[in-house]
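Chemist: sequence unavailable; structure follows:
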C-alpha cells in the first residue's frame, strides 16, 4: 500500500454539518409535487372555509350565536381540516422515503441518522409556520372586512387576537411535526396517516365511554383539545390555558420525535 493510499484510508471521515443536512431536507421537501398539492390544499381550506364562515355568519339572525364565537374563531374555522393536511404531509415527508427507498441514500450521506430526523422536523416546522402564518393572517383580515361593524368584528390590535392567531399557526406546525415523527416511527404512510387521523379526530369522539371523572382529567390533555386551547380567544369549559395547551402539544411532539429517534437509531433502514 502506498503512502498516499495509507493516508487516505486512515484519514477521519468528514463531519456532516447540520446546516447542510437542513439544506438537503429543504430541497427534498419542495422538490416533490405532493408538498405543493397538500400545502396548497391546506391553504385553500383555510382561506375558503374561514372566509365563507365570516361572510355567511349573521349576528342578527334568529339563532343565537354559539358561546365562544368571535371573529378569530370564525376566520380559523378551516384549521380543523388544514391540520389533517399538514399532518398527512408530515407523514409523507418522512415515511415516503421508506416507500421509495430514498432513506438508504439519506442514511448513507448522514450515517449518524438522528440528524436527518431533526432536520426534517425543523424544516417542516419552518415551512408550516411560513405557509400557515401568511394564510391565517390573510384569512383573518378578509374575515374582518365581513364582520366589520358587528359585535363579532375584531382587529389585530384587540386584546388576545395576535396571540390566538399565533397559537393557530404553532398548532398547525406542531401537528405537522408529529406527522414527521409518526413517519419515522411507523415507516408506513398508511399507518402514519391512520394514527394522525385517529389522534386528531377519533380519540376525542371515544372519550364518552370513559367515566365523567376520568374524562374530565384526560380530555384537556389530548392533542386536539390542547390545540383548541391554543386557538381559543376566550377560554372556559374544559380547555386549558393557551400556554398550558401549547406546552401539552409540544410535549406530545417531543415524545413522538423521541420515539421516532429511538426506532431510527436501533433499526435497520
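Modeler: Done, it's in. A quick note: this is a predicted structure, and the numbers were derived from the prediction, not measured.
Chemist: from here on, contacts and neighbour counts on C-alpha atoms
Modeler: Noted.
Chemist: how far does stretch 107-117 sit from its chain's centre?
Modeler: Distance of stretch 107-117 from the chain centroid (CA atoms, centre = their mean, to the nearest Å) equals 23 Å.
Chemist: here comes the other one, which I'd like you to weigh against the first:
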C-alpha cells in the first residue's frame, strides 16, 4: 500500500493505493477447490458416482456367477472388462456435476466475483476443469482398482475366473480415470457455453446420450457415424480388444478431440461475453 496527496484532490487529502495482485492459475485452482468442497451437493454427486461404479464392479461378477445358464445370451466366458463396462454411461453424472460447477455461479451471480478475483478468464475455466478432472480421475482409478481386487474372489465362488494380463489391467484401471476426466471436462465446457443451469444439464445429457443415436435412425451409415461420438469412442478404452477397429487409444483420442474442441469454444465464449 502507498499513500499520496496526488493532484486533483483536496489539500491535505490522503489517497491510499492498494497493489492489485493478479491471481495466477495456481491460486485459481485453490479457489475452485475451496468452492467445490463447500457445497454438499458436489460431495453427493461425486460420492454417488463412486458408489455406482463400485456397485457395478461387484454386481457384474455376481451376475455372471448366477446367470441363467439356459439362455443363449448368457453363454459367454467371464471377461475383465465387465468390471468397468458401465463406466462410460455412469460418467454422465460427473459431466452434470461439472456443468453445475459453472452454471451455479451464473445463477447465483458469483461469477462476477470470480472473474474479478481472477481476471484471466482462461485461468478460471482451466481451474474448474482441473478440479473436476482430478476428482473424476481419482474416482475412476479407485472404483476400478477395488472392482478388480474383489471380482476374482466373487467369480471363484462360482468356479469361474478370467485371464488378466498386467498391460490390460493398467489400461482398464488408468483408463477409467482418464475417461471420466475427459467426460467431466466436456461438462465444464458445455456449462460455460450455455450458462443456464437447466438448459446446460439437458444439453449435456442430450449431447452425450441422444444425439449419437440420431444418425442410426436416419442414415444407413449411422452406425459408423455413432462410433465417433464421445461416449462411444472413449468407452473403447474400457472395452475388450478388437471391439472396434479404432482400438482403445485411438477411440480415447477421438474423445480428447471432442473435449479439446468444446473447451476451446467455451474459452472463446467466456472471453467474449459479459459475466
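Modeler: Structure received. Model, not experiment: these values are computed from the prediction.
Chemist: secondary structure class of the residue lying closest to residue 16 of structure 2 once chain neighbours are set aside, three-state.
Modeler: Excluding its sequence neighbours, the residue lying closest to residue 16 of structure 2 (CA to CA, 6 or more residues apart in numbering) is residue 3, at 4.6 Å. At residue 3 of structure 2 the chain is in strand, as set by DSSP: H, G, I helix; E, B strand; the rest coil.
Chemist: tell me how far residue 260 of structure 2 lies from residue 28 of structure 2.
Modeler: Per CA to CA, to the nearest Å, residue 260 of structure 2 is found 20 Å from residue 28 of structure 2.
Chemist: between those two, tell me which one has more neighbours.
Modeler: A count of neighbours by other CA atoms under 10 Å puts residue 28 above the other of residue 260 of structure 2 and residue 28, at 21 against 16.
Chemist: quickly find the element holding the more buried one.
Modeler: helix 25-37 (DSSP states H and E).
Chemist: helices and strands around the helix or strand just after that helix, which ones?
Modeler: Downstream of helix 25-37 of structure 2, the first helix or strand assigned by DSSP H and E is helix 40-65. In terms of contacts (3 or more CA pairs under 8 Å, 6 or more residues apart in numbering; DSSP states H and E), helix 40-65 of structure 2 is packed against helix 87-108, helix 121-156.
Chemist: would you list those in TSV and tack on mean neighbour count?
Modeler: Listed next are these as TSV, based on neighbours: other CA atoms under 10 Å:
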stretch	mean neighbour count
helix 87-108	22
helix 121-156	21
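Chemist: for residue 253 of structure 2, which of the ones you listed is the nearest?
Modeler: helix 87-108 (15.0 Å; CA to CA).
Chemist: between helix 25-37 and the next helix-or-strand element following that closest one, find me the angle.
Modeler: Scanning forward in sequence from helix 87-108 of structure 2 by DSSP H and E, the next helix or strand is helix 110-117. On the basis of axes from the mean of the first three to the mean of the last three CA atoms, to 10 degrees, helix 110-117 of structure 2 is oriented at 160 degrees to helix 25-37.
Chemist: circling back: wait, which of the helices and strands packed on helix 40-65 of structure 2 is closest to residue 205 of structure 2?
Modeler: Taking the helices and strands packed on helix 40-65 of structure 2 one by one with CA to CA, helix 87-108 is closest: 7.2 Å.
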